[in-house]
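> generate coordinates for the sequence data below:
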Amino acid sequence: MIILIFFLSHWFLSLFFQTFFLHRYASHKMFKLSPFWEKTFYLMTYVFQGSSFLNPRAYAILHRMHHTYSDTEKDPHSPHFVKDVWGLMIKTKNIYMDYQKHKIEPEPAFRDRYPIWNFIDQIGDSWASRIAFGLFYIAFYVAFATHWWMFLLLPIHFLMGPLHGAIVNWCGHKYGYSNFDNQDHSKNMLPLDFLMLGELFQNNHHKKPNDANFAKKWFEVDPTFPVIKLMHHLRIIRLRKI
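Below is the predicted model:
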């Protein structure tokens, strides 16, 4: 039971900060954050993504490219130009690393207005940090795992961030239903997206990319949006007017 709680906590906390901070804030600026709260959520993203921490700047650049070139050959993570999910992850990683290491610079349309904290980026992108988090996950399992098969979950902990992205980009552009004709292959997979906290409403999101609520029909529920609304009412964030 302890291992299950730990796994689910890591899954959903890592996922929440990916959709809330990296996607809805860093990539789309759906809401405003004060410098204090931006650094708070930046740090929490690092802590909960752990060994698979994703650099907000590089993430934002790739995601903006994804919207501009959705499901074309210039899309950094369309599932329609690779053979399988592993190929999608490798392709995305290579492009991500080029921007994360500043080997290439993005087109002007994809620059600026993303959060940068060099101190956390240097730590989070270092092998020392990734290995330390990995050793922590292993130590936790050694201490609390009650069956051998539980250790098979460890690779998911190690690759949590990229795995979430692969699920969203593969499933969200191949399977499900469409509410809108976006001139791409974006789909909505689950009316209640409990698995990916709203990220699998890809068709809705591509129709209105700056709307913080990814659900558009009466039967759809984006689990992250009520949290965002609460933060807005508490003045932690300030939602943009659409």
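> please count neighbours and contacts with C-alpha atoms only from this point.
Will do.
> what residues sit buried inside stretch 220-230?
Neighbour counts over stretch 220-230 (16 or more other Cα atoms under 10 Å) mark E220, V221, D222, P223, T224, F225, I228, K229 as buried.
> off-centre distance for the longest helix along the chain?
Under DSSP state H, the helix in the chain containing the largest number of residues is helix 127-144. Remark: helix 127-144 is offset 22 Å from the chain centroid, using Cα atoms, centre = their mean, to the nearest Å.
> for that helix, which outside residues touch it?
Helix 127-144 is contacted from outside by I2, I3, G50, S51, S52, I123, G124, M150, F151, L154, H157, F158, using Cα atoms under 8 Å, 6 or more residues apart in numbering.
> what's near enough to touch the residue found closest to F219 once you drop the neighbours it is linked to in the chain?
Nearest residue to F219, sequence neighbours excluded (Cα to Cα, 6 or more residues apart in numbering): P191, at 6.3 Å. Contact analysis of P191 by Cα under 8 Å, 6+ apart lists F219, E220, V221.
> would you do the same for the sequence below? I want to compare the two.
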Amino acid sequence: MIILLFFLTHWYLSVLMQTLFLHRYAAHQMFTMSKGWEKVFYILTFIGQGSSFLSPRAYGIMHRLHHAHADTDQDPHSPDFSRNLVDMMWKTRTYYNDILNNRDSIPAKYKKGVPNWEFMEWLGDRWPVRIAWGTAYTLFYIQFATSPWLFLLLPFHFFMGPVHGAIINWYAHRYGYTNFKVNDTAKNLLPFDFLMMGESYHNNHHKFGGRANFGGFRWHEFDPAYPLLRLLNRLRIIKLRFGRDEAYM
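Have a look, this model is predicted:
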């Protein structure tokens, strides 16, 4: 039971920070916040993603490219231009690392306004830090796992961020249903998104790229992250940009 709770806590904290901070804030600027709160979210993302920490700056830039060039040869992660899931994720890794290490030639318009706390970007990407997180997960399992089979969950802890990306970037472009006609293959992967905190409403999001609520177009579509955004807005931690239904670019 302890291992299951630990896994679920890591899963949902990781995907929550990815959808709130990396996706809706860094990539789409659906809301604003002070530099102080931005650093708080950086730290929460570092804790939530741990060994698979993804740079908000690199993620934001790369995701903007995805929206601008979805399902073309310029898309950083399109199933239509990949042989399989592993090939797509390797291409994503190449794009990501080029951006992270300033080896890219991406136009400046895609980089405007992305968050960039240089210290946390550096810290989260250090291999000793990633290994330390992985060691901590392993020691926790050694202490509390009641069956050897539970150790099969450890790789998900190690690569939590990329796993979440793979679920949406591959499967939500392959399977599911559509509410809207868009110029790509984005689909709503789950009718009720209990798994990805609203991220699986991918067709809705590709139609309305600036809309903070990814669900709400059918009775069963509930975006769990949106009420949290409304609460943070009421607490004046963030300021939502209501009415932004356009795509970022």
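> give me the TM-score for this pair.
Here the TM-score for the pair of chains, by TM-score structural alignment, normalised by the length of the first structure, is 0.98; 242 aligned residues with a Cα RMSD of 0.9 Å.
> and the longest helix of the first structure against the second structure, how far off on average?
Compared with the second structure after the fit, helix 127-144 of the first structure shows a mean deviation of 0.4 Å (mean Cα distance after the TM-score superposition for the first structure).
> measure S78 of the second structure to H66 of the second structure for me?
8 Å (Cα to Cα, to the nearest Å).
> do T45 of the second structure as well
Taking Cα to Cα as the measure, T45 of the second structure falls 22 Å from H66 of the second structure.
> those two: who's more crowded?
For T45 of the second structure versus H66, neighbours defined as other Cα atoms under 10 Å are more numerous around T45 (26 against 18).
> wait, the more buried one touches Y12, no?
No: judged on Cα atoms under 8 Å, T45 of the second structure makes no contact with Y12 at a distance of 11.6 Å.
> quick one: the helices in the second structure, in order.
For the second structure, the helices defined by DSSP H occupy 2-17, 35-49, 56-68, 85-100, 118-124, 127-144, 154-158, 160-166, 202-207, 225-234.
> which of those helices sits most buried?
helix 202-207 (a mean of 24; mean count of other Cα atoms under 10 Å).
> please state the offset of that helix from the chain centre?
Distance, centroid of helix 202-207 of the second structure to centroid of chain: 15 Å (Cα atoms, centre = their mean).
> next, the mean deviation of that helix compared to the first structure.
Mean for helix 202-207 of the second structure is 0.6 Å (mean Cα distance after the TM-score superposition for the first structure).
> and the contacts of that helix?
Contact with helix 202-207 of the second structure is made by 67, 168, 172, 178-182, 186-189, 211, 214-215, 217, 246-247, as judged by Cα under 8 Å, 6+ apart.
> if we go to 7 Å?
Here helix 202-207 of the second structure makes contact (Cα atoms under 7 Å, 6 or more residues apart in numbering) with A172, T178, N179, F180, V182, A186, K187, N188, F214.
> just checking, the first one touches L189?
Yes: checked against Cα atoms under 7 Å, the pair A172 of the second structure and L189 is within contact range at 5.0 Å.
> just to revisit the earlier point, okay if I get the contacts of helix 127-144 of the first structure as TSV plus distance to L197 of the first structure?
Listed next are those as TSV, based on distance: Cα to Cα, whole Å:
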residue	distance to L197 of the first structure
I2	23
I3	21
G50	19
S51	21
S52	18
I123	27
G124	24
M150	24
F151	25
L154	22
H157	18
F158	20
